[in-house]
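1. test case, fold it:
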Amino acid sequence: KNKNPGLQKYALDCVLNYKNKNVVAYKTNLHNLVDEKKFKDEMTQFEITEDANNIHPEDREHVLPLILRILYGKMTSKLAADKKGGGQARRSLVMRYLAGCNENELQIFIEMAFSQFKQYMVLAPKEIHNCVLSAIDLKSITAPGKLHSALNSFDVVREYFGGYMKDQLLSRFFNIFYGICTTIGGVLAQGDKVHIGYVKILKNLIVIALTTLRKLFEQFDKYPWTQDELHVIFETLLWPLISKLHIEGVHNPTPLIKLLNTWC
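-> This is a model prediction of the structure:
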């Protein structure tokens, strides 16, 4: 998943040297996906949906992880950001293409994109909440920029892949969100020990998280939210803000008010 096309090519060549028969047959396709000049055309011609039959069923488990790693690197590459909006355009292109993956393959991508938080996918929401809070060390916490990036990535995956996930994968995906939000909320709970500039940034992340949460409830209105999930949501995002709602929500509808309105 390296972002450098040159290194991607060398890494791919190393993999191909193992001559895995399930992979070698797709050598040209994989090289074209690595190539900056060819990868867009290759995505158009080499569809990865199971219906397209471009990849034999017995080969998918070997080939798709390679495609996912290559395109994740493409999606996050700074080369695409040279022109205004270039990064977003490339990300949209890649995400639409990867929407052709099945659920197991989508999970591989999610674990790759959220490697720092993937351990939460197999835990219960309350376990995540307790685990994160007990491990918070103000001397060594995730940088706000990384938390912001994780929230943005979560929203992108929600937008492009959410409609293809069943409840089990959705719950695992949501666990990543709970882990991120608990980290932010846990640090803010010790706000008196945190630099004021840092607190301001984290409060902005809470606003982003509330907006994302509203989108989750709007998009997944049939999802069976559990009591534990709602407990974590209220503990991390709602209770700390509700006491200030009569002040902050006087002039304009806050993200919290918009969320509450979604529930009405």
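
2. going forward, measure contacts between C-alpha atoms and count neighbours the same way
-> Noted.

3. same for the lengthiest helix in the chain, what does it pack against?
-> Longest helix of the chain, by residue count under DSSP state H: helix 196-219. In terms of contacts (3 or more CA pairs under 8 Å, 6 or more residues apart in numbering; DSSP states H and E), helix 196-219 is packed against helix 144-161, helix 167-188, helix 255-263.

4. mind listing what's buried along it?
-> Within helix 196-219, the residues that count as buried by 16 or more other CA atoms under 10 Å are 199, 202, 205-206, 208-216.

5. would you list those residues in JSON lines and tack on distance to G6?
-> Conversion of the buried residues of helix 196-219 to JSON lines gives the following (distance: CA to CA, whole Å):
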{"residue": "V199", "distance to G6": "40"}
{"residue": "L202", "distance to G6": "37"}
{"residue": "L205", "distance to G6": "35"}
{"residue": "I206", "distance to G6": "38"}
{"residue": "I208", "distance to G6": "36"}
{"residue": "A209", "distance to G6": "36"}
{"residue": "L210", "distance to G6": "40"}
{"residue": "T211", "distance to G6": "38"}
{"residue": "T212", "distance to G6": "36"}
{"residue": "L213", "distance to G6": "39"}
{"residue": "R214", "distance to G6": "41"}
{"residue": "K215", "distance to G6": "38"}
{"residue": "L216", "distance to G6": "38"}
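
6. now the second one, please; I'll put the structures next to each other:
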Amino acid sequence: MVILLSAFGIVLLGAFAQAVSGFGYALVTVPLLAAAVDPRAAVVVSALTGIGLTLTAAVRERAYARWRVAGALTATALLGLPAGLLVLARAPERLLSALIAAVVLGCAALVWSGARIRTGRLGLGAIGVIVGVLTAATGTNGPPLVAAFHSLGYDPRTFRATLAATFSGTSLIGLTGFLLAGQVHADVVRISLVALPAVPLGWWLGNRLFHRIDPVVFRRIVLVGLLGSAGAALASLAG
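-> Next up, the predicted model:
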């Protein structure tokens, strides 16, 4: 019961973060769920509970999304998916936690420094492959997308909409991979079903705040969210 209640609260917080910043769901839920259950289950639970959120957000924000960019990233993510599934299945739990921490901290450094990354055709292709690996291995596939979209100079509405469109595609291929790899079992389904009602509640609360934020504050929220997620991942690793 404690695990189920914790999962509900974690998913609520993740959906709130997603609505405000456009990317925070997996970055919040995976590290925190990994502290309550094993990292593999955390990745799958996050994917199962988050798929409806990303699809709904993509439909609602479709007029603001850069669909060609999202489509290209999803297509190249397929190339990285098999490697990510292999890591998820065979890597020790502490290695998965370390990978989560490294990815989140790396992106926090990129956003903090304001560094620009290559976002041409080859650059986006490479980012898509990385996103595919992270989708299956850790579920935390947002950081490279956050860095890329900041480099492209997207405003908050376009930023959130294009992330939602990309997440929709990667979530669908990720869930397909989890099913084929046998990672979806009774325990993760039970936890997901209990936590699922927290998703629309968290989104509703976060969406009310989103429309009251100016772009400067928005960027700060992105950075704080990344640093907070990195801290949670490191705490899980230390434990």
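
7. just give the TM-score of the two.
-> A TM-score of 0.31 describes the superposed chains when it is computed by TM-score structural alignment, normalised by the length of the second structure; 111 aligned residues with a CA RMSD of 5.0 Å.

8. sorry, back to before: most tightly surrounded among the helices and strands packed on helix 196-219 of the first structure?
-> Burial of these is given as mean neighbour count (mean count of other CA atoms under 10 Å); helix 167-188 ranks first at a mean of 22.

9. tell me which other helices or strands it touches.
-> Here helix 167-188 of the first structure touches helix 103-113, helix 125-135, helix 144-161, helix 196-219, helix 227-233, going by 3+ CA pairs under 8 Å, 6+ apart.

10. dump these to a markdown table, plus distance to I257 of the first structure.
-> Formatted as a markdown table, these follow (distance: least, CA to CA, whole Å):
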| stretch | distance to I257 of the first structure |
| --- | --- |
| helix 103-113 | 30 |
| helix 125-135 | 24 |
| helix 144-161 | 20 |
| helix 196-219 | 10 |
| helix 227-233 | 15 |
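
11. go through those helices and name the closest to L30 of the first structure.
-> Across those, L30 of the first structure has its closest neighbour in helix 103-113 (16.8 Å, CA to CA).

12. helix 167-188 and that closest one, what's the angle between them?
-> Interaxial angle, helix 103-113 of the first structure versus helix 167-188 (axes from the mean of the first three to the mean of the last three CA atoms, to 10 degrees): 20 degrees.

13. now the angle from helix 103-113 of the first structure to helix 144-161?
-> Interaxial angle of helix 103-113 of the first structure relative to helix 144-161 (the same axes, to 10 degrees): 160 degrees.

14. the helices in the second structure, which residues?
-> Taking DSSP H as the criterion, the second structure contains helices spanning 2-21, 24-36, 39-60, 67-90, 93-113, 121-137, 142-151, 156-180, 186-195, 198-210, 215-238.

15. wait, which of the helices and strands packed on helix 196-219 of the first structure is closest to L133 of the first structure?
-> Closest of these to L133 of the first structure is helix 167-188, at 5.9 Å (criterion: CA to CA).

16. report the angle between that closest one and helix 196-219.
-> Using the same axes, to 10 degrees: helix 167-188 of the first structure against helix 196-219 is 160 degrees.

17. dump the helices and strands packed on helix 196-219 of the first structure to CSV, plus distance to R60 of the first structure.
-> As requested, these are arranged in CSV below (distance: least, CA to CA, whole Å):
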stretch, distance to R60 of the first structure
helix 144-161, 19
helix 167-188, 19
helix 255-263, 40
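
18. please name whichever of those is nearest to E127 of the first structure.
-> Nearest to E127 of the first structure among those is helix 167-188 (9.8 Å), distances taken as CA to CA.

19. name the nearest residue to V222 of the second structure, sequence neighbours excluded.
-> Sequence neighbours aside, S21 is the residue nearest to V222 of the second structure in space, at 5.9 Å (criterion: CA to CA, 6 or more residues apart in numbering).

20. that neighbour and V129 of the second structure, how far apart?
-> Distance, S21 of the second structure to V129 of the second structure, using CA to CA, to the nearest Å: 23 Å.
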